[in-house]
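Peer 1: quick one: sequence plus predicted model below, questions after.
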Amino acid sequence: MAETPVDPVLRAESSSQRATFLELFLDLVFVFALTRVSQRLVEDFTTDQRILLSEAGQTLVLFLALWLIWASTAWVTSTLEPEAFAVQGVVVITVVCSMVVAVALPEGFGDRGLIFVVAYLAVQFGRIGFFLLATRGRIIAGDPAAPKRVLFWTALTAVPWLVGGLAGESVLRGVLWSVAVGVDYLGFTLGWPTPRLGRSQYGTQPFAGEHLAERYQQFLLIALGELILVTGITFSGGGGAFTPARTGALGLALLTTVLLWRIYFYRAGHVLPTAIIQARDPARLGLSAAYTHLIMIAGIVLTGVGYELTITHPFGHIVPAWLIAILGGPALFLAGRAGFEFQVFGRISWPRVAGVVLLGATAPTMGRLPLLAVAGTTAGILLGVAVSDLRRSRGRAPEQPAPPI
């Protein structure tokens, strides 16, 4: 990292690695946004089960768009100076437009589809436009064509986004938006390769790895906070009685939240900043960590939906599809966490792999049990993973990161 960057918009070595208050303000919007994802998923699981796959797929598309907004913002504030006026304006635009995206999300494939897509595109075009205006078109040292590349890809995917938003038929909208979000992720991953402009080479400009790692940690805590929020609201709202069964379901939800926190932060989540700094290619590791965190956060949100169903129907008739949330959420988290472990330490986390296998193996036997028993089994498996971590750490020096990248 250069001591005195050529462009004041770029990060200097003296820049703080901590998240700014404006970035934390953005996170508050995404707390609300995740509750909208949970709301939509609960509706997916409690409506006609014959269309569950298509409904859940639609929710996934909306969630992926939401995560890309946050992840790309975290990348911007890790490569540019977050206190610079141009960058602060980018974050403010993201805050405002993301709030509209979140409000429209539950009906994103319904009456609010056009509102959702206009707000999403406003984030993409608005940020680039404001940045170019605030910097008076001044090129960025090290990657002068970056804004043009992003603008090209944004314009490219704006067509299927807008056509899908105008389409009244949800299947066509789903196809077009799936293609659009897939291309958006491809551009972000590859550095927006553009004819005659090439592509951005991640790592060729200042990069605050410690800052990016902290942002991932903070968003995962946001997801855990959302799990507590939605289960607490479900337990206390709706006129439900404080019965032993419902109270037990809430207790399991809190236990699961603690276990997910423990499993994440031991030990890879704790040393992620050091791992990125020590990596041979810090920018590549930071970018790849976005995808493992995406998987873990999706698992946490799905787990929260499972506990909403469990608190509401602790001894009710189980719908087989609900096992996708109650067992699949923790399994998805563990799968992402196993990949994250490899990114940080260059090895496979067998306890997490075993947890995924056990959750999958128990699924066929859970169909006749009450939801409370299924949730208890899931919590028990997560507890086993956490205990194995504790036993592994006894009598040993803390493992140091050894990223393979």
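Peer 2: That came through, no problem.

Peer 1: make it CA atoms for all contacts and neighbour counts henceforth
Peer 2: Noted.

Peer 1: all helices of this protein, in order?
Peer 2: Remark: helices assigned in the chain by DSSP state H are 21-46, 52-79, 85-104, 113-134, 146-166, 170-190, 209-236, 244-264, 270-278, 282-312, 323-326, 328-345, 350-362, 371-393.

Peer 1: below is an additional structure, to be compared with the one above:
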Amino acid sequence: MRGRDPGEPHRTATSLELLFGLCFVIAVAEASRGLSAAVAGGHAASGALRFALVFFTVWWAWMNLTWFASAYDPDDVPYRLTVLAQITGSLVLAAGVARAFEDGDLRVITLGYAVLRTTLAALWLRAARSDPARRRTALRFAAGVTLCQLGWTALLFVPAQVRLPAILVMIAGELTVPVWAQSAGMTPWHPRHIAERYESFVLIVLGESVAAAAAAVRDAAGRHRDSGALYLLAVGGLLMVFAMWWLYFARPAHTILATTHRAARRRFVWAYGHFPVFASAAAEGAGLAAYAVLTQRHGDAVPLAARAAVTVPVAVFLITVWAVHVRPHRRRGTERFAFPAVAVAVPAAAFAPAPALVAGLLCAALVVVVTRADRASCTGGPVGVHAQEGRRAGGA
């Protein structure tokens, strides 16, 4: 298992990587469903906290194997079996999400996480044996992953009143491991491959948002066929999801990663900064679903917290996409201010009679601004950007 060439041409995700990502849909769906139920039940604040903690475990498990595979994936039988074991761990983790939301029971989710982390440590030990040049880095990863997993297991025996601070300490420890390990030497990850994997996860969480919102609107519309609020919710939700897709894919991520390949701090900012991008996209579906349920119960008198659950995730998505994915391209013009301005304006839509529609229209206006700015700079919009990058790559 020697390191792969970070400049390998035509590097794309394998079918096993795509299967690995798709299996995380279940865990994302369970987390989104738990947040939706919490918002609909009047526990938005506690639900958001539990969602953030649960989603971190999902995202972190996915991200760690993604970066490892980019650097080392040999696609041989032992590696395939190990990744299949990781998929099993992700399914066990997903099975424990509901318990974690309902009563704080972390036993099943910890079991799934243990399978994921143990197999990852085994992969790093294999890399340490096969890649002498990066043995120190691989051993640091294996040691850090193992120690953190022991810490997560120990949390099961911690008193409930101190569990949250202990979880925050563990999260800080997890985030520190890659920084500490790669200070001994960088792994040979592939910029285009990493960009593709992150883009696929964006599609996963956006797809989950569409599915969750559509199911909720369908169920509610079956009982309130004349509810115009539900139709406005559906239109606004689609506008937001479409705009979120458009704005994220308007800039090619691999060009950012290629320029940060030797800049560790900027690389980690991009990689870690995607947590709120992914989490907010998944939370948007939960907010739309909760709003549909509460519209069924209360008509137009939906509580402010549920209205905010529709608008705030979009604002978080916009500001983090701008910070980690758009701003590094150093484009000039109105789009430099348009993203922050819309991100500030969107939460105020919670006070509108149709918050999803107003937020969707604001996001659509931002798409227009970005597209016009692209045309003005002769990039040709989202399609043109990728086409232009493809021509450059083909002529290189």
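Peer 2: Happy to help now that I have it. The shown structure was predicted, so the numbers you read here are calculated from the model rather than taken from an experiment.

Peer 1: one step back: now tabulate the helices of structure 1 in CSV and tack on mean neighbour count.
Peer 2: As requested, the helices of structure 1 are arranged in CSV below (neighbours: other CA atoms under 10 Å):
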stretch, mean neighbour count
helix 21-46, 19
helix 52-79, 19
helix 85-104, 21
helix 113-134, 20
helix 146-166, 19
helix 170-190, 18
helix 209-236, 20
helix 244-264, 20
helix 270-278, 21
helix 282-312, 24
helix 323-326, 23
helix 328-345, 24
helix 350-362, 17
helix 371-393, 19
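
Peer 1: using CSV, lay out the ones you listed together with distance to residue 201 of structure 1.
Peer 2: CSV is the format used below for the helices of structure 1 (distance: least, CA to CA, whole Å):
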stretch, distance to residue 201 of structure 1
helix 21-46, 25
helix 52-79, 12
helix 85-104, 20
helix 113-134, 19
helix 146-166, 10
helix 170-190, 9
helix 209-236, 16
helix 244-264, 30
helix 270-278, 17
helix 282-312, 9
helix 323-326, 39
helix 328-345, 20
helix 350-362, 33
helix 371-393, 37
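
Peer 1: may I see the buried residues of stretch 384-396 of structure 2?
Peer 2: 384-386 (16 or more other CA atoms under 10 Å).

Peer 1: hmm, back to that, for residue 140 of structure 1, find the nearest of the helices of structure 1.
Peer 2: helix 146-166 (7.7 Å; CA to CA).

Peer 1: now that closest one on structure 2. Mean distance?
Peer 2: Comparing helix 146-166 of structure 1 with its match in structure 2 after superposition yields a mean distance of 2.7 Å (mean CA distance after the TM-score superposition for structure 1).

Peer 1: now the angle between helix 170-190 and that helix, please.
Peer 2: Here helix 146-166 of structure 1 runs at an angle of 170 degrees relative to helix 170-190 (axes from the mean of the first three to the mean of the last three CA atoms, to 10 degrees).

Peer 1: elements contacting helix 146-166 of structure 1?
Peer 2: helix 113-134, helix 170-190 (3 or more CA pairs under 8 Å, 6 or more residues apart in numbering; DSSP states H and E).

Peer 1: and those as a markdown table, adding distance to residue 303 of structure 1?
Peer 2: Shown next, in a markdown table, are these (distance: least, CA to CA, whole Å):
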| stretch | distance to residue 303 of structure 1 |
| --- | --- |
| helix 113-134 | 25 |
| helix 170-190 | 24 |
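
Peer 1: which residue packs closest to the counterpart of residue 133 of structure 2 in structure 1, ignoring adjacent ones?
Peer 2: For residue 133 of structure 2, the aligned residue in structure 1 is residue 142 (criterion: TM-score structural alignment). Nearest residue to residue 142 of structure 1, sequence neighbours excluded (CA to CA, 6 or more residues apart in numbering): residue 205, at 5.7 Å.

Peer 1: gap between the corresponding residue of structure 1 for residue 292 of structure 2 and residue 226 of structure 1?
Peer 2: Aligned by TM-score structural alignment, residue 292 of structure 2 pairs with residue 311 of structure 1. Distance, residue 311 of structure 1 to residue 226 of structure 1, using CA to CA, to the nearest Å: 16 Å.

Peer 1: residue farthest from the centroid of structure 2?
Peer 2: In structure 2, the residue that sits farthest from the middle, by CA atoms, centre = their mean, is residue 226; the gap is 35.7 Å.

Peer 1: surely residue 295 of structure 1 meets residue 336?
Peer 2: Yes: contact criterion CA atoms under 8 Å: residue 295 of structure 1 and residue 336 qualify, at 5.1 Å.

Peer 1: burial of the match of residue 133 of structure 2, as a residue count?
Peer 2: Other residues lying near residue 142 of structure 1 total 17 when counted by other CA atoms under 10 Å.

Peer 1: now do residue 395 of structure 1
Peer 2: Residues near residue 395 of structure 1, counting by other CA under 10 Å, number 7.

Peer 1: give me every residue that touches the aligned residue in structure 2 for residue 118 of structure 1.
Peer 2: Structural alignment (TM-score structural alignment) places residue 118 of structure 1 against residue 111 in structure 2. By CA atoms under 8 Å, 6 or more residues apart in numbering, residue 111 of structure 2 lies in contact with 89, 92-93.

Peer 1: can you check residue 37 of structure 2 too?
Peer 2: By CA under 8 Å, 6+ apart, the contact set of residue 37 of structure 2 is residue 290.

Peer 1: to which residue of structure 1 is it aligned?
Peer 2: Counting by TM-score structural alignment, residue 37 of structure 2 corresponds to residue 43 in structure 1.

Peer 1: quick one: whatever residue of structure 1 lines up with residue 181 of structure 2 from residue 139 of structure 1, how far?
Peer 2: Residue 181 of structure 2 maps onto residue 192 in structure 1, with residues paired by TM-score structural alignment. In this structure, residue 192 of structure 1 and residue 139 of structure 1 are 17 Å apart, going by CA to CA.

Peer 1: and if you look at residue 352 of structure 1?
Peer 2: For residue 352 of structure 1, the distance to residue 139 of structure 1 - CA to CA - is 46 Å.
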